[in-house]
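Enquirer: give me coordinates for this.
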Amino acid sequence: MGRLTGGDPSLLRRINSAVVLHALRAAAPSSPPTLTDLVKATGLSRPTVEGVVEGLIDSGLVAEASAEEGVARRQGRPARRFRFRAEAGHLLGVEIGPHRVAALLSDLSGRVTGSAAAEVTETASADERLERLRATVADLLRRADVPRGALRAVGVASPGIVEADGTVRLGTALPEWTGLPLGERLRRSFRCPVLVENDANAAAVAEHWKGAARGVDDVVFVLAGLSPGAGSLIGGRLHRGFGGAAGEIGALHLLGREATPEEVLSPTDEPLHPLDEAQVVRVFALAREGDERARAAVDRYLRRLVHDVAALVLALDPELVVVGGWAAGIGGVLDPLRTELARYCLRPPRVALSLLGDSAVATGALRLALDHVEGELFAVERPVTAR
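Expert: This is a model prediction of the structure:
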């Protein structure tokens, strides 16, 4: 595209379109705005607003509101009212995990309109896992009566260190995941922008959007499992680090701590095997029942978790630490974290459980897709159009 200048009329049209579209999208559904309302909200002239609205109607992003969508009719001819067409496109948020794949479907406002999940074996190959995901998404779209071509963007969250192009640089939690061109593989299936992110990072975004971290801009989310990971927001922005590896606190046990997770969580003299969530839940249950060796195993796990989280807290000084993942459901995590962080940290943060539970990762992936589409809708570099 050629160089744009301040007097470029096409640039001004795109700026005006973005401003009016933003006002329409922000309006309450129960009170769709009139042209007069849009003039007041945008500061633009009435002829400019009229022209922009007609263009947005032609693009499919805006529609004239029906009488039922407007306020109560008054005598005389009612003013025309307009609404943002959230149904003009759809978004997907996808989680790919060791034991399941899950997907959330939303309209362009981010309102969730459908969900689906399916179990997958921990030993499944990359091809098997992706095929399971495709089948799950296909079923979700079929039930929601949404054609695949209506998808505007797909957010994907997965364990591992993820490159900017969606390639998994390192992923030890899933078989055949290291080096997998995940973004490229999924773009072949969806043929729309696919944004791939680490699962803990996505969950941090979700908690900031709809969960325990709403209104908090400096937050650490801990995905507490067998090998914990973390995502962090600094000033309300996701912090990925130079190579996307920020928050990989599960690797800290390699730095001078030789005990493996299998040894840490074992209530016997032998490593815990198989090391899966069911086994860990059993150990925590034995600890609650008073088994001394199980209590010792749980204490070791919590000390390691506190050590890992304290490293991030000391480095980032967050206002809030949110704990999610399966460990958050076992119980007894928050009080030890609060106590030990108070011992180790110069300014202990607040600690809270995730409000989104097992939907946090997929919700964060959906938010990433929504961010991408919003960037397109309100960009001024090119016209905004619906598909």
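Enquirer: contacts, neighbours, all on C-alpha from now
Expert: OK.
Enquirer: mind checking the SS state of the spatially closest residue to Ser115 that is not a sequence neighbour?
Expert: Spatial nearest neighbour of Ser115, excluding adjacent residues (CA to CA, 6 or more residues apart in numbering): Leu104 at 4.5 Å. At Leu104, secondary structure determined by DSSP: H, G, I helix; E, B strand; the rest coil is strand.
Enquirer: Leu104 contacts Thr363, doesn't it?
Expert: Yes: between Leu104 and Thr363 there is a contact at 7.1 Å, judged by CA atoms under 8 Å.
Enquirer: mind checking which of these two has more residues around it?
Expert: Legend: neighbour count by other CA atoms under 10 Å for Leu104 and Thr363, higher for Thr363 (33 against 25).
Enquirer: name the nearest residue to the more buried one, ignoring sequence neighbours.
Expert: Ala206 (5.5 Å).
Enquirer: wait, the one you found touches Leu368, no?
Expert: No: applying CA under 8 Å as the test, Ala206 and Leu368 come out as separate, 9.1 Å apart.
Enquirer: circling back: if I look at the residue nearest to Ser115, how far off is Leu182?
Expert: According to CA to CA, to the nearest Å, Leu104 stands 19 Å off from Leu182.
Enquirer: tell me how far the ends of stretch 241-250 are from each other?
Expert: 16 Å.
Enquirer: sorry, wrong one. I was asking about stretch 159-173.
Expert: Stretch 159-173: ends 7 Å apart by CA to CA.
Enquirer: picking up where we left off before, for the residue nearest to Thr363, pull up the helix or strand it's in.
Expert: helix 199-210 (DSSP states H and E).
Enquirer: list the buried ones in that helix?
Expert: Neighbour-count burial for helix 199-210 flags 199-210 (criterion: 16 or more other CA atoms under 10 Å).
Enquirer: the structure of the following sequence is requested for comparison with the preceding one:
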Amino acid sequence: MTEAAGTGVDLSGLRELNSLTVMRALRDNSPATVTELSQRTGLSRPAADVIAQSLVAGGWATVIEPGSSSTVGRPARRYRFRSTAGHVIGLDIGVHKVLLLLTDLSGEVVHSERRTVSADAEPEQRLAALDDVIRESLAATGLSASEIWAVTAGVSGPVDATGRTRLFTPIPGWADVDLAAHLARTFGCPVVVENDCKLAALAERWKGAASDASDVVYLLAGMRIGAGLIIDGVLRRGHGGAAGEIGALKNVRWLAAPSHLENCPGVPESVSADDAAAWVFDAARRGDKNAKTAVTKYVKDLAVGAAALVLTLDPQVVIYGGGFSRSADIVLEPLHRELARLCLRVPELRASTLGADSVALGAVRLALNELDNRLFNSTLSSPSAPRGNAVS
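Expert: Okay, here's the model as predicted:
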């Protein structure tokens, strides 16, 4: 970004553009001196200084006064993006839980709230749990709904343009739920609904195991298997929001893969269906023959769909995430062998580092992206929550 002068130049628009440029630089690399802001933006030092001071006056930045420890020259004043100017919410509404993460504008988690939900809960019960975690989180942080700048919710199943999961969802009765409209009754800010696998992929590239990769296949491995795709650094939804739903093909065998763990011989009757897989993985570590056979069959079925995605997209990395990622120690090596047998080139396989928070963290990232799209394509006023209808 450079300064311009001369007849015909929209100086007001240019100042606005320069202010947005400095704020983006400050947000991405904070704190920073005026000299550093000048170097990052291409603006002259005096111009960067004036804009930095105006951002402080407008509530977008704070000043870090120089300390007294420096003995050479005059220490430089530094500016920090005021990440507490606003907050966003990321939600993970799954089969067994509702998880909320409330963060500041830098993505720093300020508060988390979780509710366990029965797998066969009716939509009304699940929405009531959602309302509870929202109410508790706002109360715990002392924030009002009007102080939330963006909300993103992750759900199981492909999400269409209306924010609904009409094609398929494992959550009972959820295909008829208008989640965006429900959340809009509480929040006046932008609301986005997205598929959980896609959000988990976004989170892994933001703060997880794929932070150094631009081409990523994320495998959400649990009692349901799904995939999220990032190509050239961009999350891919597909035309109808169903990108990555390769498990819908029965020949891919993802639908049947978890049954090898559920139906493993030797699982004690006292172990619930939800906990059977964890028992089998633990038994396989101990050398149990039936458990090792079940894990082998599960990995072979998982590899079929994973190989199809690898051959199609040629990713840099494949992330093994979801609830089963805690068993990556006994899954990744045989999965690599299967992919080597099926693929022309095997990408690096990595275990998720975000665990159960991956979907909610991805929701936070998407909420922050939504804010960026609005903030950096508009005029820069004092910090306030964007207003808007629910979107998907």
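Enquirer: returning to that earlier point: what's the overlap in contacts for Leu104 and Thr363 of structure 1?
Expert: Gly93 (CA atoms under 8 Å, 6 or more residues apart in numbering).
Enquirer: in structure 1, which spans are strands?
Expert: In structure 1, the strands defined using DSSP state E lie at 62-64, 82-84, 90-96, 100-107, 112-119, 151-158, 161-162, 168-170, 194-198, 219-223, 229-234, 237-238, 320-324, 350-353.
Enquirer: and those strands: which comes nearest Gly256 of structure 1?
Expert: For Gly256 of structure 1, the closest of those is strand 229-234, at 18.5 Å, according to CA to CA.
Enquirer: quick one: that closest one to strand 219-223, angle?
Expert: Here strand 229-234 of structure 1 points in a direction 170 degrees away from that of strand 219-223 (axes from the mean of the first three to the mean of the last three CA atoms, to 10 degrees).
Enquirer: strand 229-234 of structure 1 aligns to what range in structure 2?
Expert: Across structure 2, the stretch matching strand 229-234 of structure 1 (TM-score structural alignment) is residues 226-231.
Enquirer: mean offset of that stretch relative to structure 1 (after superposition)
Expert: Mean deviation of stretch 226-231 of structure 2 relative to structure 1 after superposition (mean CA distance after the TM-score superposition for structure 1): 0.6 Å.
Enquirer: ok, residues contacting that stretch?
Expert: By CA under 8 Å, 6+ apart, the list of residues contacting stretch 226-231 of structure 2 from outside reads 197-202, 214-220, 235-237, 243-247, 313, 315.
Enquirer: which residues touch whatever residue of structure 2 lines up with Asp8 of structure 1?
Expert: If you follow Asp8 of structure 1 across to structure 2 using TM-score structural alignment, you land on Asp10. With contact set as CA under 8 Å, 6+ apart, Asp10 of structure 2 has no partners.
Enquirer: do Gln279 of structure 1 as well
Expert: Gln279 of structure 1 makes contact with 272-273, according to CA under 8 Å, 6+ apart.
Enquirer: out of the buried residues of helix 199-210 of structure 1, which comes closest to Ile57 of structure 1?
Expert: Nearest to Ile57 of structure 1 among these: Trp209, at 29.4 Å, using CA to CA.
Enquirer: which residue lines up with the closest one in structure 2?
Expert: Per TM-score structural alignment, Trp209 of structure 1 is aligned with Trp206.
Enquirer: wait, what's in contact with that match?
Expert: So Trp206 of structure 2 contacts Arg365 (CA under 8 Å, 6+ apart).
Enquirer: helices of structure 1, start to end?
Expert: Remark: helices assigned in structure 1 by DSSP state H are 9-26, 35-42, 46-59, 126-144, 182-190, 199-210, 261-264, 277-288, 292-316, 334-344, 360-377.
Enquirer: helices or strands up against the longest one?
Expert: With contacts defined as 3 or more CA pairs under 8 Å, 6 or more residues apart in numbering; DSSP states H and E, helix 292-316 of structure 1 has these neighbours: strand 219-223, helix 261-264, helix 277-288, helix 334-344.
Enquirer: single out the most deeply packed of these.
Expert: Stretch with highest mean neighbour count among those: strand 219-223 (a mean of 31; mean count of other CA atoms under 10 Å).
Enquirer: what helices or strands is that strand leaning on?
Expert: By 3+ CA pairs under 8 Å, 6+ apart, strand 219-223 of structure 1 packs against helix 199-210, strand 229-234, helix 292-316, strand 320-324.
Enquirer: superpose on structure 2 and give me the mean offset of the third one.
Expert: Looking back up the chat, that one is helix 292-316 of structure 1. Mean for helix 292-316 of structure 1 is 1.9 Å (mean CA distance after the TM-score superposition for structure 1).
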